[in-house]
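Peer 1: Attaching a predicted model along with its sequence, questions to come.
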Amino acid sequence: MYRQGIDSEDVALDMTRVILAKIEDESSSKEECEFHITPEEYADKAARKVACNRVRKLFDDVRDRYLDVFSPTEEITSSDTQLAIVISQ
């Protein structure tokens, strides 16, 4: 994230949140992966927001399950554009 020039509120914490979202997705029993962004989603601002919201929801699920660890208001603070870069990698 840092190498991509992402300057969210706290890039280290955001990276942790994104990793936790990825782990949440990979440990899910769902058939389809939610931690992804298609080239079409990446190119379109509205679709990019949808893809980023999928990833934010994954972190929200982790946060809500571990309220003894996370504040109820904790979230991924990177912009959609910044988060899309990370998701696409």
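Peer 2: That came in fine, so what should we check first?

Peer 1: From now on I want contacts and neighbour counts done on CA atoms only, so please keep to that.
Peer 2: Fine.

Peer 1: Who are the packing partners of the longest helix anywhere in the chain?
Peer 2: Ranked by number of residues, the top helix in the chain under DSSP state H is helix 45-65. The contact analysis (3 or more C-alpha pairs under 8 Å, 6 or more residues apart in numbering; DSSP states H and E) places helix 45-65 against helix 11-26, helix 39-43, helix 80-88.

Peer 1: then this one, side by side with the first:
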Amino acid sequence: MVKHKDKRLKRILKDLQYCRKAIIRSFNETNKLKFDEEDSRDARESVDRDKELIKHIDPLIMAASELLGLEPPKLEKVPRVTIQHANQV
């Protein structure tokens, strides 16, 4: 029974780490794009939701690592996101 729980916990940890990496990738992509005014509002809301999500994911990653007896992972720093408007140079 314990072995099964460890497998599930490892899977959860892997999924959380993947989600975190995907969010950071989307932040990096967002920094490269330019948005019109309406899209920039949507992008800002999306970035804010993702930042809030990362605030919840990080402690879960740490807790899962601790429960599995693993070293706490070194989490990649969350990049600063700048929403650029299309009319900016």
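Peer 2: Received the coordinates, thanks. Please read all numbers here as calculations on a predicted model, not as lab measurements.

Peer 1: Now the TM-score, please.
Peer 2: The TM-score (TM-score structural alignment, normalised by the length of structure 1) is 0.32; 49 aligned residues with a C-alpha RMSD of 4.3 Å.

Peer 1: do you know which of the helices and strands packed on helix 45-65 of structure 1 lies nearest residue 57 of structure 1?
Peer 2: Ranking the helices and strands packed on helix 45-65 of structure 1 by proximity to residue 57 of structure 1 (C-alpha to C-alpha) places helix 11-26 first, at 8.1 Å.

Peer 1: Turn the helices and strands packed on helix 45-65 of structure 1 into JSON lines, columns for mean neighbour count and distance to residue 61 of structure 1.
Peer 2: Listed next are the helices and strands packed on helix 45-65 of structure 1 as JSON lines, based on neighbours: other C-alpha atoms under 10 Å; distance: least, C-alpha to C-alpha, whole Å:
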{"stretch": "helix 11-26", "mean neighbour count": "18", "distance to residue 61 of structure 1": "8"}
{"stretch": "helix 39-43", "mean neighbour count": "14", "distance to residue 61 of structure 1": "23"}
{"stretch": "helix 80-88", "mean neighbour count": "18", "distance to residue 61 of structure 1": "18"}
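
Peer 1: Indicate which one of the ones you listed is closest to residue 49 of structure 1.
Peer 2: Closest approach to residue 49 of structure 1 among the helices and strands packed on helix 45-65 of structure 1 is made by helix 80-88 (5.9 Å; C-alpha to C-alpha).

Peer 1: separation between residue 31 of structure 2 and residue 24 of structure 2?
Peer 2: Using C-alpha to C-alpha, to the nearest Å, we find residue 31 of structure 2 at a distance of 11 Å from residue 24 of structure 2.

Peer 1: do the same with residue 62 of structure 2
Peer 2: Residue 62 of structure 2 is 18 Å from residue 24 of structure 2, by C-alpha to C-alpha.
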